[in-house]
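In: Quick check, what structure comes out for this input:
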Amino acid sequence: MAWILLGLAGLIEIVMALALKHTDGWTRPGPTALGIGAALASIFLLSAALRHLPVGTAYAVWTGIGAIGVTLAGIAFLGESAAPTRLLLIALIFLGIGGLKLLPT
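Out: This is a model prediction of the structure:
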C-alpha cells in the first residue's frame, strides 16, 4: 500500500508542476489554486508512504516520478526537446526508480 500511495503522490506532483507552469507568476488564480492543492495532496500522500518506506528511497522515487512525468508531458504537450541524450537520461532515472523498488525496505 505504501508504494501505491507513493506512486499517487508522484503523479499528483506532476499535476502540481504543470499547473505551476501556467500560473504566470501566481497571477492566475485557477492554475495557482490547482498547483497549491496538488502540492499539498502530494506531500500528504508522501508523508503517508513514509510510515512504511525509508525516507531516502521514498523521496528519490517521488521526485523521480515527478521528473519523468513532467519531462514527458513537456515533450508531448509543451514542445520541449526530445533529444536522444535527454531521453536516455530520463530512462536512467526510470531505471533507478525500478531498482529502488526492488530493494528490500
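In: Going by C-alpha atoms from here, please, whenever you check contacts or count neighbours.
Out: OK.
In: Centre of the chain to the top helix by length along the chain, how far?
Out: Longest helix in the chain by number of residues (criterion: DSSP state H): helix 55-77. Distance of helix 55-77 from the chain centroid (Cα atoms, centre = their mean, to the nearest Å) equals 4 Å.
In: and for comparison, fold this next one:
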Amino acid sequence: MSWILLIIGGLFEVGFTTCLGKAKETTGAEMYWWLAGFAVSLVLSMGLLMKATQQLPLGTAYAVWTGIGAVGTVLIGIFLFKEPATFWRLFFIITLIGSIIGLKAVAH
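Out: Now for the predicted structure:
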C-alpha cells in the first residue's frame, strides 16, 4: 500500500509543477485557479510522501517520489508545453525510469 501512496504522491508532484507552469502562462483569475491547484497538489503530494515513509526507507521513498515527479514533469513539458524531445533528454528519462525500478526492486 505504501508504494501505491508513493506513486500517487509522485503524480501529485507532476500536478503541482504543471499547475505552476500553467500559472506562469496565464493572468488574472485563471492564474489564481492554477495557483490554487498548485497548493492543493503540493499538500497532497507531500502528505502522501510523508505517509509512505512510515513504511518505506526515507531515502528510497524520496528518490522514487522525485523520480516520478521528474519524469512526469519532463513528459508534461514535452507534450503540453512543447519543450524539445531530443535524443539525450529521452535517453536520460529512460535511465531515470530504470533507476526508479531498480530502487523499488532492492527496497525491503
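In: average gap between the longest helix of structure 1 and structure 2?
Out: Its aligned residues in structure 2 lie a mean 0.6 Å from helix 55-77 of structure 1 after superposition (mean Cα distance after the TM-score superposition for structure 1).
In: residue range for that helix in structure 2?
Out: Residues 58-80 of structure 2 are matched to helix 55-77 of structure 1 when aligned by TM-score structural alignment.
In: Correct me if wrong: Ala23 of structure 2 contacts Leu35.
Out: Yes. Using Cα atoms under 8 Å, Ala23 of structure 2 is in contact with Leu35, at 6.1 Å.
In: Do a quick rundown of the helices in structure 2.
Out: 2-25, 28-52, 58-79, 87-106.
In: follow-up on the earlier one: which parts of the match of helix 55-77 of structure 1 are buried?
Out: 60-62, 64-77 (16 or more other Cα atoms under 10 Å).
In: now the farthest one out in structure 1, which residue is it?
Out: Thr27 (23.6 Å; Cα atoms, centre = their mean).
In: my guess is Ala9 of structure 1 meets Ser47, correct?
Out: No. Counting by Cα under 8 Å, Ala9 of structure 1 does not reach Ser47; the two are 9.2 Å apart.
In: Which one's more surrounded, those two?
Out: Using other Cα atoms under 10 Å, the more surrounded residue of Ala9 of structure 1 and Ser47 is Ala9, with 29 against 19.
In: List the contacts of the residue lying closest to that one once chain neighbours are set aside.
Out: In space, and not counting its chain neighbours, Ala9 of structure 1 is closest to Ser42: 4.3 Å by Cα to Cα, 6 or more residues apart in numbering. Contact partners of Ser42 of structure 1, counting by Cα atoms under 8 Å, 6 or more residues apart in numbering, are Leu8, Ala9, Gly10, Ile12, Glu13.
In: let's see 7 Å
Out: By Cα atoms under 7 Å, 6 or more residues apart in numbering, the contact list for Ser42 of structure 1 reads Ala9, Gly10, Ile12, Glu13.
In: of all those, which comes closest to Ser81 of structure 1?
Out: Of all the contacts of Ser42 of structure 1, Ser81 of structure 1 sits closest to Glu13, with 21.0 Å by Cα to Cα.
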